[in-house]
Every structure is written in structure tokens, then in C-alpha cells.
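1. Sharing a sequence plus its predicted fold:
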Amino acid sequence: MFTFSFRGLIRLSLLSSLGLGLLLLFSLIYSSPLHEQLVVHLQLDNVPSGFIQIGKPDPNDIIRLTIGLESPNMTQLEKRLNEISNLNHTDYGKYLSKTEVEAFARPSSNVTKTLDAWLTGHNIKPKTTNPAGNRLTLEMPVNQAEKVFNTSFDVYTHTLSNQTVTRATQYSVPTTLAESILFVYPISHFPPASPKTSTSSRRRSVVPSSKLDTTNIVRRNLCNLSSVNVSSDIAIPCLLELYHVPTDMGVPSTDDEVVVLSSPGGGVNGRNIAKFLKQYLPDVELSKVRLEIVSADGGDSPENPTELSFQQDVLVETVLGIAPNSRVTVVTSPPDDPFFVHFLDFLLQSETMSTVVYITSNVDESGVDINMINAVCNDIMQLTARGTTVVTASGDGGVGGEANPGTCTAFHANFPAICPHTLSVGATQISSDFTEVAEASSAGGGFSNTQPMPSYQTEVVENYLKQIGDLYSGLYNRQGRGFPDVSIFGGWMDVVTDGPSVTGGSADSAGLMAGIIAALNDHRRAKGQGPLGYVHPLIYANTGAFTDITQGSNPGCGTNGFPASGGWDAVTGLGTPLFDELLKII
């Protein structure tokens, strides 16, 4: 017989209320930012080759991290960029303002609120947030970072370069943010094997100026190209002759700026630059040469570089050798920025945009995670949307890349040369019959495994693929972005690096091409026009402005590499520029 008890009813009611309260309490606790479920965001299968673990970091050491957020409107920005770079569009050349580009780059408000709540729950306030809101910099002790990102840091050193870094092999983020966070940099992003520019200039031993045979230095008006061959050193005056670049541009200097990315620790010796110009371009007034060095987000102080980098001198000389009227700014990058994140964000935050940006290094595409590649390529697209031409080398070492192993399961592609909005530049040399051919040791080129083939090159690349048929089938991505776009001389060139010297490599080629673009911009400014900016649709629609290079290849991986051929090819692109022809189409 069931007996009703009022006291029992009260006890049951209290227990039910208590249980419900505890349930709500636990629900609130475990739905708070501190207890939000985490998911692994990036995990390395192995520590990159050459790095060995040597210990643990001090838990109180401060670590700087950058969170990159997805910008959901990049597709719309690309659509707008395609309009303003379309020769037949009414808005051709009407590049966007800083504010307009930032509006496209801004993450969604929901993502921003969720991220803010998570960081606040951990007592973290971003040290900096860029104007677009898609890059946040955090600083915290190592032990706090380990808790926040559910990871464990170690100290690694590279056996060849002796570079020491604090890294983890994996990290986690909240599940609610996993799709919106592109990277937390550089927790699991190891730098390339060498801390120096990967597409490095090749420099012979310096010849003391007292022993230099000046009779072999040819001025422009004495330059006899028929006497130049593969073993010759070529001076800037001969290159001006080769590419139909006038010594006197016939237009006034403008405030157009060429930005050169310096290697970490790199400086520029102004005396070397002055000696170079005096030696090879004596008509240039040195008092009007404009060269500046600035630090980007932790880069070495311009007044106190860790070394005077001969390589940086060479890269500046290649630009000024073609476009001495240009204002050149060398930006020193921080040592923890191997994938250009801080450098590009530094440029995007500038109120006035440089018309040419020259990225002097490349890394192997396969060594960078896809989110990082897409984020950096999108940053480059934002620069081009503001009217900047971003120039980079195709890389050295042929299809095998810098390491160029004897055999490969896949050809190597170079980043950021594979980004669709970079102007990727390959290297040529002068052959024994006085024609230009691909520079075998400095002719990187091929196809991206991450970036699809852009529409501006579809026709010419597909034509090339038909020509080579099944050659190297399975070793490269036939649907990928083809590079380089163009080429220019990358053989031995006379320079000054604490004395007369010679240099060569695709990094130097990119510098020469940056100078070509800068000089063309001077002519556009003289006509009241804006900068060339996103130049790809223009040059692919006017291939006659380039000398087609049909000889040579880029050997690597135990193969002869891709062959040069008529039309675009994966060694020399569209060919080498003819300045006078380019003037006709701009």
C-alpha cells in the first residue's frame, strides 16, 4: 500500500532541485572558454630533417604567437581584383584603398567574439591586432601557452645552421574555432633548413679592386653582346642593352617605392651601392639615389644589423641597376618569420602602398602546411589589390629544389613563387651561340601542388602540357599553378660587395625584374596613370613583349627537368622582357 508522506515529498523536491542545480553548474563550467573542447589543429608527423631536440625551454620564457583568422570574403576580393585588372573593364587600374581591402579581409563578427571570449577566459589580452582584425599577436610564458594550446614545447637546433628554436610538434584550438583559425604561428612551424635566403645569390670570391682588370668592364655605349657567352661576367650596361632599357628613362623620378625583403640579420652597405652605381652607371647622380632601411615587427634595428650582408647589397644593386630613379626601402625581417607572415602584415598596415615588393627568398612548398600557404597567398592578393606588384624568384636547383636530391617521388615547387598573384621570375644565361637559354642551376619551375591554375595562364599552360605529353607523369600536378611567369638573366653579373665581385641566381633575376616593373611604373606616372599592380592579365595577353626562350631545361631529381619550348614553359615562363615593347602596352 502506497503511503503518502509530505516530508518525503519535500526531501524529493529538494534533491531534485539540487541535482538540477548541479547539472546546470557543471554545464556552465564545461561550456566556459576554459573548459571548451579542444581539437588538434596542426600535427607534424616528424620533426623536419636536420633539427634535433636538445632540451626543454624555461617555462617562464616569453613566447610570441600570432593567430591568423580566416577572411571569408577573399573570393569577393579576387573577383573585384579580376575586374580592375581586366584591360577591357571600365574600372581597369582603379586599385583599392587600404580601408577597402581591410573590409574584405575582416573575419566574421561571430568568430571575433568567440575568440575574444576564449582568450579572456585564459586571462589573455592580445598585444596587437591589425586593422583588418585577422591577425592577433599574443605574448605569454611558455607554460601558459602549453596549457592554452594543449601542447608541449621543446628546444631544437639545426645541425647545419645551428639555428635554435622553441617549437612543438602539435597544438590544439577550440572546436568552435578550428575552421576559422588558419594558424597559430609559429608553434609547429619550423623554419627552413637555412636561416639565409633560400634562393641565394651565388657569389664568386671577391676580386680586390686593385687587381681588377677594368679593361673588361664594358660601358653601355661599348657593349658588344656578341662577345658575351656562358662563361662571361655581364655588367648592368650590357643587360640594359639586352632588354632594350634606356639609360636615360626620359621621365622624372617619382615617389614610387620598391620594397626589398631582407634576410634576418641582413643589412645594406650604402658604400657598396654607391661604388656599384659609380662604376657601372656613372651618369646617375648619387645625391638623388634614395635608399632606406626599416625594421618590420621585431626585425634588426636599421642602425645595428647583425651583419652587413653582401647578399642584400647585391639584391639592391640589381634593382637600382635597372631603375636608379626608384626609391628603394630594405625591410629587415624578424628571425622567426620564415614564411613572411609578419613582413606582409607590416606592409598591409602601411598607409601608403609600395608599387613593387621584392621577396628575396623561397621555401619548399611541401614543407609548409596548406593553411599557411593559403593565408600568405591571400595576403599577397591583398597587396596586389592595392596596386602592388609582388615579385619573387622561381627558386634555384631546378625541379629538385634547393636540396635537389638524386631521386624524387614528386618534383619540388617553391613558395611563395606558386602564389597566383606573385610575379614569379626564372633565370636565363647567355649560351655559346649568343642566345639566351634557361640557366640550368638557377631555373626553378614547375607546378604547384596546392594552388590551382589561375585563369590568366590556362591557355598557354595547357598548350605546354600538350607539347610535353606524358613526360614525368605523376611527378607533378597538371592542374596546378604553373611557374615561373617570366624570366630574365641569372648568370654571372658584375656587382660590388666590399670590392668588385660577380653574382648569379634566380634571386638576382627577380631583382632585375623588380627594376623593370619599377621603371615601367615611372613611365605610367609620367602619363598620370597608376601603378601596374596586378600585372599578370596584362603580360599573358601580350606575350609579344617578351623574347621566347626555347632552349634549356631545369634538371633535378635525376631528370633533365622541364624543357624550354615555344610559348610559355615551366622553365622560363613567357620569356625575357623587352622594355620598349612593354612600354607600348602599358
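-> Nice, I can see it. Residues are numbered from 1 along each chain as shown.

2. hey, let's count contacts and neighbours off CA atoms from now on
-> Fine.

3. Give the closest residue to the residue nearest in space to the middle of the chain in space, chain neighbours not counted.
-> Central residue of the chain (CA atoms, centre = their mean): P416, 4.3 Å from the mean position. Leaving out its chain neighbours, the residue that sits closest to P416 by CA to CA, 6 or more residues apart in numbering is N362, at 6.2 Å.

4. still on that earlier bit, could you tell me which residues make contact with the residue nearest to the centre of the chain?
-> 362-363, 365, 373, 376-377, 392, 422 (CA atoms under 8 Å, 6 or more residues apart in numbering).

5. quick one: which of those residues is most hemmed in?
-> T392 (32 neighbours; other CA atoms under 10 Å).

6. I figured it hits S509, correct?
-> No - between T392 and S509 there is no contact under CA atoms under 8 Å: 9.0 Å.

7. list residues touching both of these two?
-> V425.

8. after the lengthiest helix in the chain comes which helix or strand?
-> Counting residues, the longest helix in the chain under DSSP state H turns out to be helix 6-30. Going down the chain from helix 6-30, the next helix or strand is strand 38-43, by DSSP states H and E.

9. Would you mark the buried spots in that next one?
-> 38-39, 41-42 (16 or more other CA atoms under 10 Å).

10. So Y358: helix, strand or coil?
-> strand (DSSP: H, G, I helix; E, B strand; the rest coil).

11. residues contacting it?
-> 258-261, 390-392, 510-511, 514.

12. can we see that at 6 Å?
-> 259-260, 391-392 (CA atoms under 6 Å, 6 or more residues apart in numbering).

13. now, which of those lie within helices?
-> Using DSSP H, none of the contacts of Y358 sit in helices.

14. among those residues, which are in strands?
-> Counting by DSSP state E, those place 259-260, 391-392 in strands.

15. Going by neighbour count, which of these comes out on top?
-> Neighbour-wise, the ones in strands among the contacts of Y358 (other CA under 10 Å) top out at T392, 32 neighbours.

16. Below is an additional structure, to be compared with the one above:
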Amino acid sequence: MLLTTRLLAVLALVLCATGAPSTISPHVVHESRSNVPRGWAPVRRAEPTMILPLRVGLVQSNLEHLEDFVMDVSHPESSHYGKHWSAAKVAQTFRPTKESADTVRAWLVESGVDPTSVRVSAGGGWLKADVTVEQAESLLGTEYHVYQFGEDDSRVHVACHEKYHLPEHVAKHVDIVTPTLHFDVKPKLGAPQEVALDKRDGVSSDVSAHAVGQPGFGVSFPKTTGTIGTIFNELENCDEQIVPDCLRVLYSFEYIPFATDKNSIAIVEYTPQAYLPGDLDLFFGNFSPSQVGQRPVLESIDGGYDQTEYEGFGENGESDLDLQYSMSLVGPKQTVTLYQAGDLYEGASFGNLLDALDASYCTFEGGDNPEFDATYPDPYGVGYEGPEDCGTVTPAYVMSTSYSYDEVELTPAYEQRQCAEYAKLGLMGTTILYSSGDYGVAGNGGICLDSEGYESYDGTVFNPSFPGTCPYVTSVGATQVNPGASVYEPESACEQVIYSGGGFSNVFAMPSYQKAAVEHYMATYPPSYSDGTYNTSGTSRAYPDIAANGANYVVAIDGEFSLVYGTSCSSPVSASIFSAINDARLTIGKGPIGFINPTIYTPLFMEAFNDITTGNNPGCNTNGFSAEPGWDPVTGVGTPNFAKLVGLWLALP
């Protein structure tokens, strides 16, 4: 007995001397993934001495009440409708507890991490510590590998294998740990010359390839059938060419703004995507002469600027489209702000945008999230070297983004944390629109999932998109004027060049506001697919929420007019219409409409949308879903009728 006591005492001394954890609890799997994004494969174990910028995202307070909070200010029957929160109230309500920060810090320090290197973010949501791969593997019970994209040895990433673990007593305080399972981590290298550079004047292939705006890299972009020599610009030709006047007739959209000094609308772009000034003037000269010479107001985020070093449809098509149509539809009196995110070298992603909009989202002092989101100051010494924007941008009342990933390309924890941030912006009165995707029930590029959840061109399982599946954004699908039909006749789901993205999330639960509408569709028009084809649980988030025309847009690109297709068209057009509704409310002293989904799913508002009842969104060797009376997973509740909607919204508090 005495010997046992002595041994325990010696063991305790050894544990203290070696810095082993004093609080012992079993390790549990915190996050896992069954596959890696298409094109990536492990090539070797990561070097044990490589430095990783470890970031621990703390569990935010009150997230279990998030939907209740949002519904309280967004549902038209709530007594608090339109009483949006201040940024300070949002930050205070969701700030992680001191207990969470203390628990995670203690775990890191007791596990051997230098206590002087552990820092807390300005918003209190993250802990940061630079650790070696060897330390990270010990902390998280995992292995780190270097992954390579195809045969390109300049496009490599470091990520852990399959899953990582946390002590059980720590796990309940943690949302997410990075870098772990995501595929845009950038390990710290030595000198800038160690970075693999391509031939584009020193642009890092490894870095620039991960910007959301990089052509052909994992996100959705508009499509084109090429240039056109003749512009019709007549209403009788809207089935062949969509111009601003076609949209005004389709959606009963005639409005002169009065509260332009109070109202705000923003279009989000990610470098290298950029508009060309000459393209704006070419477009305005044909469709809105008074706006020739007018430009969006640039709000630079992390070194974002109007780059002209690289031109072509892949670099200019998205921005030219978004700005030409949003600016012409809101008219010359209403300023359109351009949120241009990222420099040409590091680029940017959705998290960089959210950092700039909300200081509490930033990962640490100055803002930085090294997974999926670019790091500033530029660690390679070739790009933007100012501090990363963190809470520097006042969110516009309406924001439109025409970029998307496939849900499976990211991890649920990453998506859920980001989705919660969109909810906070809704609480503050911002309407956030995202395009739903251009490949029907398939993912970007027409890729589907196999039975094990891997992306595969031979897959037959539907592949939903993100952020459109986040229940706190408004997802916008696409319609068309049918060939040979008049602009005054009903549209159908888009089936020219692109198909409206839609379906059911594999990550997010169904929000209460759409439950009745989705249940009606499933009961009245049940899809005839097996359980393994899509998420048939009946409890998952369904999308899109609304739709607008997405075919045959006349867009000036690189000095010529092209026909353009995509939900990239639908989102900025819808944003322009909702911005005008905000103007009307602001004119009579009311506030912005904010998060619109709880309102548009009410029976009264659903009747104010043009119901789309024909067409499908094929993909994955199926016809996809069908557009039917009421809400459907092709065109949502339908296309906006401005004349009806503005009256209904003016009647709300």
C-alpha cells in the first residue's frame, strides 16, 4: 500500500514536470470527413517541424436560440418585426463564455504549448497558437499529410487525415479547429523564395488557386454561348435576348428612388474577378445612356482592387454581368457599392468578407483565418501587406453574391459557423442573396456524389450547394422566357445552357419558416426517387427560396456583347428589386426588410410572387425535381412581382 502511494506520488511529479494534462478525460472524434475534394490526393506525411497556425473556434453563446432571435425580428407577425439589432448587441449576445476560453487555453498549455503564444481574438471567438505538425498531431490525435491537386506539384495543401479528436471536456467548448480537414490551409514557409511561383509575374500558384474568384476553381461562374453581333433591345425579342427592359416588364419593376442617401446595396466580387470600365460604358451606352461614366463605389477588402492585368470572360464575365444589371436596374440615383475582396496574389473567400463585415467574426487581432480564407498581411511578400480588414465595412442593406461551393467540398462545422454569421447579419437588417447554382441537382461542373459520399462524374446522388443551403440566406434559382414566348407569358424553370440549382441540404436542418411550403410540395408532388438519391428525411433545409430570369442575358464583356446564362444573373437582379423595396420603406420612415425568408414563405407574400409551374432541374442522370404550383426545389416560391411586393412590405411595421 505504501509502495503504491509512493509510485502515485512519483507519477504525479513526472506528469507535472512533463507538462501533461492535469485534467484527464477521454478523447472523442470532434470532426471527420469520409472523402477529400475531387482532384486531391495525399502524397506524403507532413514534416514534423512544419509550423501550423492552429486556430480553435470557441462555441458561441446562445446559438441554440439563433432561429428564435432571427424570427423575432423577421417574421411579419412578430411584434418586434423590423427592430433589428445593433452590431454591439450581436457581439455581446453570441460572445463565447470565459469558461470556454479558459478551458481551451488550459488544455493547450497543459499539453505543452507555450502559454505566451496563446492569444484570444478581438471578438473573443478564437484562440490562436502556432504549433508544429508534431505538436498538432499529439493535441488532436491525428496525422497530417501533404495533399496534391492532380499532377501539379505546385498546388499542395496540408490537412489531417479523415478525422481529429479532442478531450471530451474540451470538445463541448469548441466549434471547430483549423487547420484540420479543410483544403485551403497555407502552412508557414521560410523565405518568400521557397514558395512555388508560376509564370504570372510571381503569382503563387498555391495561393492564388484558392481564391473564390479564381476561374475554374471549385465555384460557380456564369456561362456563355459566345459573342453576338446584333442587339435586338425590343420586348418582342426577350425570348432570345434579355436586356433591362425585359426584366422590368417580367417583374413589374418600375421605380424612381427617393431615399438614396439612406439606402445601400452591394455586389460582392472576389479578385481576380473584376469589371472593365469600358464594358460598363458600352452597356450603359446601349441600355442606360445617363449612366455612361458612372462606376460602383469601391469598398476594398484585403487589398481588393479593379484589376486589369488579366482579362477575358473568366476574369470579367461575372463582375461585368453583376454590375451592369444591378446598376442599370436601380438607376443612376442609387449608388451601388462593390465589395471587392482580396488582392491578386492571395485572393479571398467568404470568410474574408465576413471578417470585414463583423469584427466579432475575425479569428484574431487584425483578422485572419488561414483555411479557405486568405491571410493578410500577405505572408509571401508579393501582395497586399496591410492588416486584414476586420469589422471595417458597414454591411449594406442588400448584398448579392454569385459564387458557391458544393456542400461536400467543405466540412459541416465550417459551414455551420459561417451560416450562423449570415444569421447575425440578418439580425442587423441585411438581406443576403446567393445564387443557387447552375447544374440542377448536381454540383458545380455537373458532378454528383457516389453512394459513399464522394464526388464523382459517374455518381447518381444529388450534390447540394453552399452557402445557398444555409437557412439564413436567400437562395436564388433561375427561370427563362420560353423560346417563342412573349415576355408577358409565364416563365418556366431555366433549361437553356444551365439548370436552376435546387434540392435538399445534407448539412442544415429545415427552418421553421419553410416547413409548411416544403411539406405541401412533398405530399402533393412527391419525387419518385429512392432514399439514396437525395436527403429524403423531410427535415433538411430545402432550396432555392426564390428565382429570377437566368438565360440569354446581353452583357458587355471585353469590348463585345455576349449572351450569358446562370443564377449569377438571377441574384443581382433580385437584389435590385429588394433594394427598391427598401428605398420605398426608408422614404416613409421605416427600416429595411432585412432577412426576408420568414416573410416570403407566408401565404400572403407567396401570392405576390409569380408562381413557376413548368420545367425541371436535371442532373445526376435524372430529371431532377419539377416546378409545380407553390414552392418547389427548382424555383422556390417564384419570381418577384415588385408592384405587389412593395405594397405588402410598405404595410408592415
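-> Right, received. Where do you want to start? Because the structure is predicted, anything quoted here is derived from the model rather than measured.

17. Sort out which one of the ones in strands among the contacts of Y358 of the first structure lies nearest T543 of the first structure for me.
-> V391 (18.3 Å; CA to CA).

18. Provide the aligned range in the first structure for the longest helix that the second structure contains.
-> Secondary structure of the second structure read by DSSP H shows that its longest helix is helix 567-587. Under TM-score structural alignment, helix 567-587 of the second structure corresponds to residues 506-526 of the first structure.

19. quick one: buried residues of that stretch?
-> 506-525.

20. Would you state the strands of the stretch 401-550 of the first structure in chain order?
-> Assigned by DSSP state E, counting those that start in this stretch, the stretch 401-550 of the first structure shows strands spanning 414-415, 422-430, 436-438, 446-452, 480-483, 486-489, 493-496, 500-504, 546-547.

21. and those strands as TSV, adding distance to K98 of the first structure?
-> Putting those into TSV (distance: least, CA to CA, whole Å) gives the following:
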stretch	distance to K98 of the first structure
strand 414-415	25
strand 422-430	19
strand 436-438	39
strand 446-452	26
strand 480-483	28
strand 486-489	29
strand 493-496	37
strand 500-504	36
strand 546-547	33
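
22. okay, stretch 379-389 of the first structure sits on what stretch of the second structure?
-> Taking TM-score structural alignment, stretch 379-389 of the first structure hits residues 421-431 over in the second structure.

23. outside of the matching stretch, which residues touch it?
-> Contacts for stretch 421-431 of the second structure (CA under 6 Å, 6+ apart): 70, 84-85, 397-398, 472, 594-595.

24. Kindly recompute the last result at 7 Å.
-> 70, 73, 84-87, 90, 395-399, 472-473, 592-596 (CA atoms under 7 Å, 6 or more residues apart in numbering).

25. If you drop the residues flanking it in sequence, what lies closest to T306 of the first structure?
-> Closest to T306 of the first structure by CA to CA, 6+ apart is G265, at 4.9 Å.

26. What's that neighbour aligned with over in the second structure?
-> So, by TM-score structural alignment, G265 of the first structure is matched to P272.

27. again with V437 of the first structure
-> So, by TM-score structural alignment, V437 of the first structure is matched to S492.

28. Count the residues that sit near the residue lying closest to that match once chain neighbours are set aside.
-> Spatial nearest neighbour of S492 of the second structure, excluding adjacent residues (CA to CA, 6+ apart): T614 at 5.0 Å. Neighbour count for T614 of the second structure, taken as other CA under 10 Å: 17.

29. In contact with the aligned partner of T614 of the second structure in the first structure: list those residues for me.
-> Aligned counterpart of T614 of the second structure in the first structure: Q551 (TM-score structural alignment). Contact partners of Q551 of the first structure, counting by CA under 7 Å, 6+ apart, are 437-438, 564-565.

30. Give me the distance between Q551 of the first structure and G566 of the first structure.
-> 9 Å (CA to CA, to the nearest Å).

31. Same question for L44 of the first structure.
-> Counting by CA to CA, the gap from L44 of the first structure to G566 of the first structure is 42 Å.

32. Mind jotting down where the helices sit in the stretch 151-300 of the first structure?
-> 236-242, 270-280 (DSSP state H, counting those that start in this stretch).

33. list the helices and strands the longest one packs on?
-> If contacts are counted by 3 or more CA pairs under 7 Å, 6 or more residues apart in numbering; DSSP states H and E, helix 270-280 of the first structure sits against helix 310-322, strand 493-496.

34. Turn those into CSV, columns for distance to N123 of the first structure and mean neighbour count.
-> Below are these laid out as CSV (distance: least, CA to CA, whole Å; neighbours: other CA atoms under 10 Å):
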stretch, distance to N123 of the first structure, mean neighbour count
helix 310-322, 42, 26
strand 493-496, 53, 25
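
35. Columns distance to L583 of the first structure on top of these, output as JSON lines?
-> Compiled in JSON lines, these are given as follows (distance: least, CA to CA, whole Å):
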{"stretch": "helix 310-322", "distance to L583 of the first structure": "15"}
{"stretch": "strand 493-496", "distance to L583 of the first structure": "25"}
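
36. closest to L286 of the first structure out of these?
-> Between these, helix 310-322 lies closest to L286 of the first structure; by CA to CA that is 11.3 Å.

37. quick check: angle from that closest one to helix 270-280?
-> 40 degrees (axes from the mean of the first three to the mean of the last three CA atoms, to 10 degrees).

38. The second structure: which residue goes with Q467 of the first structure?
-> Checking TM-score structural alignment: Q467 of the first structure goes with T524.

39. ok, now how distant is that match from G477 of the second structure?
-> T524 of the second structure is 21 Å from G477 of the second structure, where distance means CA to CA.

40. Tell me where the stretch 201-350 of the second structure has strands.
-> Going by DSSP E, counting those that start in this stretch, the stretch 201-350 of the second structure shows strands at 223-227, 265-270, 297-301, 336-341.

41. now the angle from the third one to strand 336-341?
-> Interaxial angle, strand 297-301 of the second structure versus strand 336-341 (the same axes, to 10 degrees): 20 degrees.
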